[in-house]
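Student: Below: sequence and its predicted model.
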Amino acid sequence: MSSKEKYLFHLFITGFLAIAFISCDLSNDDSFQETYSYSFQNNKALAIDTTHRDFGADSTMNLLNVSTIVGNNRVFRYHKNITAPRNIADGGYSETVHFQIPREVDRFKFKNSELSQAKIYFQRSCFCPQIGALKVEYGVIEGQKLSENLWSVSASLQPKGPNETYDIKFEGAFILN
């Protein structure tokens, strides 16, 4: 092989390796990505609707659905979203906690049986059996108004589903939406 042929061969190999290296996906796509949002709205209220679902010939289930309507309260929403890596099908998950307090309140703390005063509901969305929204009856949630547009809220809640109890913990700055 002549020196010119060796040079062209090395140039070809170097170019091939450069293209192969550049085209590799070096991103870390094999991990789950978590995002959180904390928001509240004024002059709103939570509305709870019931949907009846048939699960077989002689089995029905009542699923609760939470929505926000015009009202006289302050409605808070905590949302956690887990995005699965591209190579995992149906691996995503999200959970949402909705609650409301009277608009004139600047500080609150509710524990166990007191949680009904805040009308707290937990919802999840995933490739899993539907449970609808769950009324939260166990745990503690407290918050304080920092400004007209900002609240500090922390919670440790244990909503009970048909087959398991969930452990929901969050602490964050809720922003007016």
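Tutor: Now that the structure is in, tell me what you want to look at.

Student: all contacts plus neighbour counts: C-alpha atoms, from now on.
Tutor: OK.

Student: can you pull the buried residues of the biggest strand by length in the chain?
Tutor: For the chain, the longest strand by residue count, based on DSSP state E, is strand 60-83. Residues of strand 60-83 classed as buried: 64-66, 73-83 (neighbour count, 16 or more other C-alpha atoms under 10 Å).

Student: Next one: S147 from Y78, what distance?
Tutor: The spacing between S147 and Y78, counted by C-alpha to C-alpha, to the nearest Å, is 18 Å.

Student: If you could redo that for Q33, that was the one I meant.
Tutor: Applying C-alpha to C-alpha to Q33 and Y78 gives a distance of 17 Å.

Student: Alongside the first one, take a look at this:
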Amino acid sequence: MKKSIITAGAIAFILFSCSTGKNTIQSFDNATITNNCTENYDCTFEVQKDKSLVVKTDDTGHNYFNVIDTPGKTVLKYSYKSITDPRIQDAGYTETITFEIDNSTKDLNLTGKDIRKTKMVLNIACFCKGKAGVRKIEEGTLTFKNNKLHIEIPELVEGQVTRVVDVVVR
């Protein structure tokens, strides 16, 4: 019985992990990512309406966040994830930018420290000492005009891949 549960879990993991690298435009949740996603990586964009972001710091000084139900807010999430062999434990690498805006936002132009209004965070998930974790994005550029979202953030950790994100939202 225990073996069949483990086998079923492994099969489900493989099925949900399989995809191909994208060097072309990719659509997700009525949005099109227009910056290239490098080979062996998968880029996605997710829109969560009526949700907000709660960013906290634990007793050890590390940041974490939760997404909670909040009418009138929207959480947006861009992920850059390596495509790895699911049989290799701890081989993955993901960078995710998560932030919130008002549901009614039609235009947005935040630069410098104004980006803090969105509670934007960068989450790096990997088996890499000193690099993994959630970091608050304290400055950068976030514009949304004519259904085009543009994000620029500084390098927060050495080797960070995600610095510029361009998405067309429909």
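Tutor: It's in. Everything numeric in this text was worked out from a predicted model, so none of it was measured.

Student: Report the TM-score for the pair.
Tutor: Scored against TM-score structural alignment, normalised by the length of structure 2, the superposed chains reach a TM-score of 0.65; 130 aligned residues with a C-alpha RMSD of 2.7 Å.

Student: Would you check which pair of the buried residues of strand 60-83 of structure 1 lies furthest apart?
Tutor: N73 and T83 (32.0 Å; C-alpha to C-alpha).

Student: according to the alignment, stretch 95-107 of structure 1 goes to what range in structure 2?
Tutor: Mapped onto structure 2 using TM-score structural alignment, stretch 95-107 of structure 1 spans residues 95-107.

Student: chain center to that stretch, what's the gap?
Tutor: Centroid separation for stretch 95-107 of structure 2 versus its chain: 12 Å, with C-alpha atoms, centre = their mean, to the nearest Å.

Student: now swap in stretch 99-110 of structure 2 and tell me
Tutor: Using C-alpha atoms, centre = their mean, the offset of stretch 99-110 of structure 2 from its chain centre is 17 Å.

Student: and what of stretch 154-171 of structure 1?
Tutor: Worked out by C-alpha atoms, centre = their mean, stretch 154-171 of structure 1 lies 13 Å from the chain centre.

Student: mind listing what's buried in it?
Tutor: Result for stretch 154-171 of structure 1 [16+ other C-alpha under 10 Å]: buried residues 154-160, 170.

Student: Using TSV, lay out those together with secondary structure.
Tutor: Supplementary listing: these in TSV, determined by DSSP: H, G, I helix; E, B strand; the rest coil:
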residue	secondary structure
S154	strand
A155	strand
S156	strand
L157	strand
Q158	coil
P159	coil
K160	strand
F170	strand
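
Student: nearest to L17 of structure 1, of these?
Tutor: Distance to L17 of structure 1, by C-alpha to C-alpha, is smallest for F170 among the buried residues of stretch 154-171 of structure 1, at 47.8 Å.
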